[in-house]
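**Student:** Sequence and predicted structure are below.
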Amino acid sequence: MSLEKGKVMAVKKKEDFGAMAPETDNKDLDVEQKEIENQEESQPKTVTLTMDELKKLIAEEVEKAKPKSGQVNEDKAPEKFESDQEKKEREYYEELVEVELFFDGVKYKDDVIVNINGKAWQIQRGVPVKVPRFVKEVLDSSAKQDAATRRMVQKLTADFVEKTRLYIK
């Protein structure tokens, strides 16, 4: 756009543009302003302390954290006392029992690893070994689960074969 010499281009004032801008709700602006202020307040503030002031603050906090006389420190776990029944039960499950896992040299040839509460036992197949009773119970439970799975697979396979016989001739 070129202007000829002597002609002045008309310029709109800022107020004239207000009519063209989309109307905004002042409530939205207030909400945004409050959110910005809240974010600024939540930002950590920098504090300058001398070393002596810092040591004094730390000492005060340590004193506040110390239990007062006659007060029980809640951080300590209370001592656990077992009844005779609980002690007998624990001893029963910790008693060593002999286990010998099936070994065939083909499919069942690898060692079995049992993990219970962060402790692990590696049990060699085909060799009688002594393990705590609770480990044997886990092995027995696993064997029962395997047998139940085998039965379920056989049942589902038989059902599938029966249903598909109608379509296969």
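**Tutor:** Sure thing, it's come through.
**Student:** drop to CA atoms for contacts and neighbour counts, all remaining ones
**Tutor:** OK.
**Student:** all strands for this structure, in order.
**Tutor:** 96-99, 112-116, 119-123, 129-132 (DSSP state E).
**Student:** Report the buried residues of the first one.
**Tutor:** Using 16 or more other Cα atoms under 10 Å as the test for burial, strand 96-99 gives 96, 99.
**Student:** What are the contacting residues of it?
**Tutor:** 128-133, 136 (Cα atoms under 8 Å, 6 or more residues apart in numbering).
**Student:** Repeat the analysis, applying 6 Å as the threshold.
**Tutor:** Contacts with strand 96-99, where a contact means Cα atoms under 6 Å, 6 or more residues apart in numbering, come from 128-133.
**Student:** Tell me, how many residues neighbour D159?
**Tutor:** 11 (other Cα atoms under 10 Å).
**Student:** just to revisit the earlier point, distance to T164 and neighbour count added to the contacts of strand 96-99, as TSV?
**Tutor:** As requested, the contacts of strand 96-99 are arranged in TSV below (distance: Cα to Cα, whole Å; neighbours: other Cα atoms under 10 Å):
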residue	distance to T164	neighbour count
P128	46	13
V129	48	14
K130	49	15
V131	48	17
P132	48	17
R133	47	18
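**Student:** Pull the most distant pair out of the residues you listed.
**Tutor:** Greatest spacing in these, by Cα to Cα: P128 and R133 (14.2 Å).
**Student:** so which of the contacts of strand 96-99 comes closest to A147?
**Tutor:** A147 has its nearest neighbour among these in R133, at 21.1 Å by Cα to Cα.
**Student:** put this beside the first:
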Amino acid sequence: MKKSMITKSSLSLLLFLEYSIPAIAGTPQLNLDCKSTSSPNMIISGYPRGEGYDLKIKMENATLSYIDKCKDPNCSNHEKQGNLFVVEALNKKVFTLYFVVNVDGVGDVFMGQFYALPDSVKYTQTPHGYRAQYKAIYDGADPRSKSDPKAYLSHPIELSCSQQEEL
């Protein structure tokens, strides 16, 4: 009788550890992948939050990067470029990114926004997070611009996006 009690306790502990360790060991990582639905061609990809961010906005041969990440486990080598702010509740059809850069002598400058079109959001809960597909609008800095700060695009660009956040 005592032996089966130990077995049940051991099993409970193993199940607890199996389902608890992923939550303790890491932060869910959000991955974003978007492509423009028409010309000009634009790709937005990366991870816009979690343990930092690394998001790239590409047009033709030009890339605009927003980065805040550690390059080593102790974070003694840190990379930072621009600021990214996220408003997210995709299960309620909300996802918005705001882009800001610091310009010498001026301070923080708003460089644009990216937002999901609520009526297009298809959200699916998964065992370890979620997945979503939606159309989005990018209205902001043109990666091809040579000015500092970057000039804005002449018109917003619509993109088709897939996004997932899972452990």
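**Tutor:** That came in fine, so what should we check first? Note that this is a predicted model, so its numbers are computed, not measured.
**Student:** where does the TM-score land?
**Tutor:** The TM-score (TM-score structural alignment, normalised by the length of structure 2) is 0.19; 53 aligned residues with a Cα RMSD of 4.6 Å.
**Student:** just to revisit the earlier point, any chance of the strands of structure 1 in TSV, plus distance to R151 of structure 1?
**Tutor:** Below are the strands of structure 1 laid out as TSV (distance: least, Cα to Cα, whole Å):
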stretch	distance to R151 of structure 1
strand 96-99	25
strand 112-116	23
strand 119-123	26
strand 129-132	29
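**Student:** Look up the closest residue to S65 of structure 2, ignoring the ones flanking it.
**Tutor:** Of all residues not flanking S65 of structure 2 in the chain, K56 sits nearest, at 4.6 Å (Cα to Cα, 6 or more residues apart in numbering).
**Student:** what residues are up against that neighbour?
**Tutor:** Neighbours of K56 of structure 2 in contact, by Cα under 6 Å, 6+ apart: 44-45, 64-65.
**Student:** can you rerun that using 8 Å?
**Tutor:** By Cα under 8 Å, 6+ apart, the neighbours of K56 of structure 2 are 43-46, 63-66.
**Student:** Then K35 of structure 2?
**Tutor:** By Cα under 8 Å, 6+ apart, the contact list for K35 of structure 2 reads 41-44, 159-161.
**Student:** what's the answer for N26 of structure 1, then?
**Tutor:** Contacts of N26 of structure 1 (Cα under 8 Å, 6+ apart): none.
**Student:** Could you count how many residues lie near the nearest residue to V138 of structure 1 once chain neighbours are set aside?
**Tutor:** In this structure, V138 of structure 1 finds its nearest non-sequential neighbour in V114, 8.0 Å apart by Cα to Cα, 6+ apart. Applying other Cα under 10 Å, we find 14 residues neighbouring V114 of structure 1.
**Student:** thought V114 of structure 1 was touching Q122?
**Tutor:** Yes - using Cα atoms under 8 Å, V114 of structure 1 is in contact with Q122, at 6.5 Å.
**Student:** now that we have the contacts of K35 of structure 2, which one has the most neighbours?
**Tutor:** Going by other Cα under 10 Å, L159 tops the contacts of K35 of structure 2 with 25 neighbours.
**Student:** What are the buried residues along the strand ranked longest in structure 2?
**Tutor:** Ranked by residue count and defined by DSSP E, the top strand of structure 2 is strand 129-140. The neighbour-count criterion (16+ other Cα under 10 Å) identifies 130-140 as the buried residues of strand 129-140 of structure 2.
**Student:** and which of those residues is nearest to A116 of structure 2?
**Tutor:** A116 of structure 2 lies nearest to A136 out of the buried residues of strand 129-140 of structure 2, by Cα to Cα, at 4.2 Å.
**Student:** Next one: that closest one from L55 of structure 2, what distance?
**Tutor:** Using Cα to Cα, to the nearest Å, A136 of structure 2 is found at 15 Å from L55 of structure 2.
**Student:** what number of residues lie near K34 of structure 1?
**Tutor:** Counted with other Cα under 10 Å, the neighbours of K34 of structure 1 add up to 12.
**Student:** Now do it against K130 of structure 1, distance only.
**Tutor:** K34 of structure 1 is 70 Å from K130 of structure 1, by Cα to Cα.
**Student:** and if you look at Q85 of structure 1?
**Tutor:** 25 Å.
**Student:** next one: K155 of structure 1
**Tutor:** 36 Å.
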